[in-house]
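S.K.: Build me a model:
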Amino acid sequence: MIKPFVAILLCVSILAGCSSAGKESPQSAIEAATYVHTGQRKLTLITMVNNRSGAGAHTALLVEGSQAVMFDPAGSFIHDRVPERGDVLYGMSPFWVQAYKSAHARTNFHVVSQEFNVTPAQAERALQLVQARGAVRSAECAFATSGILKQIPGFEDVRRGYYPLSLMSQFEQKPGVTTTRYYEDDEGNVRDGIKALSQ
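M.R.: Presented below is the predicted three-dimensional model:
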């Protein structure tokens, strides 16, 4: 039990993106914001990486199934126009996916996206799992995300762990991955990035 406890303490100290309690939006707001995804079904692992140390700072999972949602476990992205329940952000159109990345990409961090084409069945399984997971405790973003991925057919070999960079490294080895990196040079943190969206 000592090893996981130490990992949690380390995550608490370094994962600025893995810290905030989310909001619980009413069902009416979630339904109104639903973004129906009609294209190729995809899963995208999103990792925030420190530009100075190279350490992983946060993990999220974009699910593009019958609707597009972002599993943002213990995340800090809170916007009036993005309903949230149980650490799932709803209505994640391409605009809001880009806004999410932009808010996290700061002088100190960049955003790594690892995209996989999946079947409709895989995408719907992922959607069910993230909706059922519920809110995640601080510093357990990678642990929660890897636990969900292990339950999706084709991703059973994912090793569960507490470190975003370790999960990202596992995905680098999987066939079919498309990786992109997004940078911005804005100062501040995620909340500053969210404020900038409204300006």
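
S.K.: From here on, just use CA atoms for contacts and neighbour counts.
M.R.: Fine.

S.K.: tell me the SS of the residue most central in space within the chain?
M.R.: Nearest to the geometric centre of the chain sits Ala60, at 1.2 Å (Cα atoms, centre = their mean). Assigned by DSSP: H, G, I helix; E, B strand; the rest coil, the conformation of Ala60 is strand.

S.K.: And it, how far from Ala123?
M.R.: Here the distance between Ala60 and Ala123 works out to 15 Å (Cα to Cα, to the nearest Å).

S.K.: just Val177 next, same as before
M.R.: Counting by Cα to Cα, the gap from Val177 to Ala123 is 15 Å.

S.K.: higher neighbour count, these two?
M.R.: Ala123 (24 against 17; other Cα atoms under 10 Å).

S.K.: wait, isn't Asn50 in contact with Val112?
M.R.: No - using Cα atoms under 8 Å as the test, Asn50 is too far from Val112 to be in contact (10.8 Å).

S.K.: check contacts around the nearest residue to Tyr35 once chain neighbours are set aside.
M.R.: Nearest residue to Tyr35 in three dimensions, chain neighbours excluded: Gly91, at 4.5 Å (Cα to Cα, 6 or more residues apart in numbering). By Cα atoms under 8 Å, 6 or more residues apart in numbering, the contact set of Gly91 is Ile30, Ala33, Thr34, Tyr35, Gln67, Ala68, Val69, Val82, Pro83.

S.K.: List just the nearest of those to Ser102.
M.R.: Checking the contacts of Gly91 against Ser102 with Cα to Cα, the nearest one is Val82 at 14.9 Å.

S.K.: neighbours of the closest one, just the number please.
M.R.: Count around Val82 with other Cα under 10 Å applied: 18.

S.K.: Can you mark which positions in the helix or strand hosting Ser28 are buried?
M.R.: Assigned by DSSP states H and E, Ser28 belongs to helix 27-33. Along helix 27-33, the positions that meet the burial threshold by neighbour count (16 or more other Cα atoms under 10 Å) are Ile30, Ala33.

S.K.: One more sequence to fold, the one below, so I can look at both together:
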Amino acid sequence: MTPLRPLRLLLTLLLPLVLAACGASTVWAPDEEVARAAHVTGAPPSITLYTVISTNTGAGGHSSLLIDGTQRVLFDPAGTFYHPWVPERNDVLYGITEQMRKFYIDYHARETYFVRDQKLAVSLETAERLRAAVEAHGAAPKAFCANSVAQVLRTIPEFKDLPGGFSPVRLSAAFGALPGVVTHDHYDGDPANNSGVLMIEAERARELGIERPAGH
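M.R.: Predicted coordinates:
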């Protein structure tokens, strides 16, 4: 056996595992759920970049994008957030009321992570173009959150110079340097394990007879 054959055999065995790790789960809420959940804030159009950052190392753990146009949606690529009242279509979450927006922040903020929100006023046309872009993006593979958010933002000329790659903190720094961005950091002393937040919401859903849909 030549030296290359064991390597080729190893790669052949590992390839299915690599492809499985890069896969993205498909979630597609029914039309009636999405239409029923649509939330209009009435506020001026804006976008908000959320970045989850380690309180210990300063490293970024996640990126997502809130888009407030004719309705408010949240692009949460490769995210783990779930709520029974928030329909999802491939990383796009609908029904983002102010209560849900705060719950999303609370879900991620804990003693080991804080959440940075960076809000920027945009035109209604820009907000709607971004909503169309996230709806067309499809489900993101794990660890592709910052990459996916940057890819969507760069469809707009004024954001074309934002960096790509896999660093939420790098994307946050570049976005924060744009004129007009307003930044807030959200801290929470909850335990590092945020399962308690989900248990409370799950119990509320059970009390109301709401079941978790298949595919989540």
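
S.K.: TM-score of the superposition?
M.R.: The TM-score (TM-score structural alignment, normalised by the length of the first structure) is 0.86; 181 aligned residues with a Cα RMSD of 1.7 Å.

S.K.: Okay, helices next: where are they in the first structure?
M.R.: Shown for the first structure, the helices assigned by DSSP state H span residues 2-14, 27-33, 94-104, 120-133, 141-149, 164-172, 190-197.

S.K.: in the last one, what's buried?
M.R.: So the one you mean is helix 190-197 of the first structure. Quick answer for helix 190-197 of the first structure (16+ other Cα under 10 Å): Val190, Gly193, Ile194.

S.K.: from the chain's centre, how far out does the longest helix along the second structure sit?
M.R.: Longest helix in the second structure by number of residues (criterion: DSSP H): helix 4-21. Distance, stretch centre to chain centre, for helix 4-21 of the second structure: 31 Å (Cα atoms, centre = their mean, to the nearest Å).

S.K.: just stretch 120-128 of the first structure next, same as before
M.R.: 16 Å.

S.K.: What residues in the second structure pair up with that stretch?
M.R.: The alignment of stretch 120-128 of the first structure onto the second structure (TM-score structural alignment) spans residues 124-132.

S.K.: If you count neighbours, what's buried in the matching stretch?
M.R.: Within stretch 124-132 of the second structure, the residues scored as buried using 16+ other Cα under 10 Å are Thr126, Ala127, Glu128, Arg129, Leu130, Arg131.

S.K.: Could you find the counterpart of Arg181 of the first structure in the second structure?
M.R.: Per TM-score structural alignment, Arg181 of the first structure is aligned with Asp185.

S.K.: just Asp80 of the first structure next, same as before
M.R.: Aligned partner of Asp80 of the first structure by TM-score structural alignment: Pro84.

S.K.: Please apply the same query to Ser53 of the first structure.
M.R.: So, by TM-score structural alignment, Ser53 of the first structure is matched to Thr57.

S.K.: Ok, Pro164 of the first structure next?
M.R.: Aligned counterpart of Pro164 of the first structure in the second structure: Pro168 (TM-score structural alignment).

S.K.: show me what contacts that match?
M.R.: So Pro168 of the second structure contacts Thr51, Val52, Gly60, Gly61, His62, Ser63, Cys145, Ala146 (Cα under 8 Å, 6+ apart).

S.K.: residue contacts, the second one?
M.R.: To tie it back to what came earlier, the one meant is Val52 of the second structure. Gly60, Gly61, His62, Ser63, His108, Ala109, Tyr113, Phe114, Val115, Arg116, Pro168.

S.K.: try Arg137 of the first structure
M.R.: Pro73, Ala74.

S.K.: what separates Asp188 of the second structure from Ala109 of the second structure, distance-wise?
M.R.: Distance, Asp188 of the second structure to Ala109 of the second structure, using Cα to Cα: 5 Å.

S.K.: Give me the more crowded residue out of the two.
M.R.: Ala109 (26 against 17).

S.K.: Is it correct that the more buried one is in contact with Val115?
M.R.: Yes - at 5.7 Å, Ala109 of the second structure counts as touching Val115 under the criterion of Cα under 8 Å.

S.K.: quick one: which of the contacts of Val52 of the second structure has the most company?
M.R.: Ser63 (31 neighbours).

S.K.: ok, that one touching Thr51?
M.R.: Yes - contact criterion Cα under 8 Å: Ser63 of the second structure and Thr51 qualify, at 4.7 Å.

S.K.: and the gap between the aligned partner of Val34 of the second structure in the first structure and Asp72 of the first structure?
M.R.: Aligned by TM-score structural alignment, Val34 of the second structure pairs with Ile30 of the first structure. Look at Ile30 of the first structure and Asp72 of the first structure: by Cα to Cα, they are 16 Å apart.

S.K.: just Trp96 of the first structure next, same as before
M.R.: 13 Å.

S.K.: Give me the more crowded residue out of those two.
M.R.: Using other Cα under 10 Å, the more surrounded residue of Trp96 of the first structure and Asp72 is Asp72, with 28 against 16.

S.K.: Quick one: residues contacting the closest residue to the more buried one other than its chain neighbours.
M.R.: With sequence-adjacent residues excluded and distances taken as Cα to Cα, 6+ apart, Asp72 of the first structure is closest to Ala60, at 4.8 Å. Shown in contact with Ala60 of the first structure (Cα under 8 Å, 6+ apart): Leu45, Ile46, Thr47, Met70, Phe71, Asp72, Pro73, Cys141, Ala142, Thr145.

S.K.: Val169 of the second structure and Ile67 of the second structure, how far apart?
M.R.: 20 Å.

S.K.: and if you look at Cys145 of the second structure?
M.R.: 16 Å.
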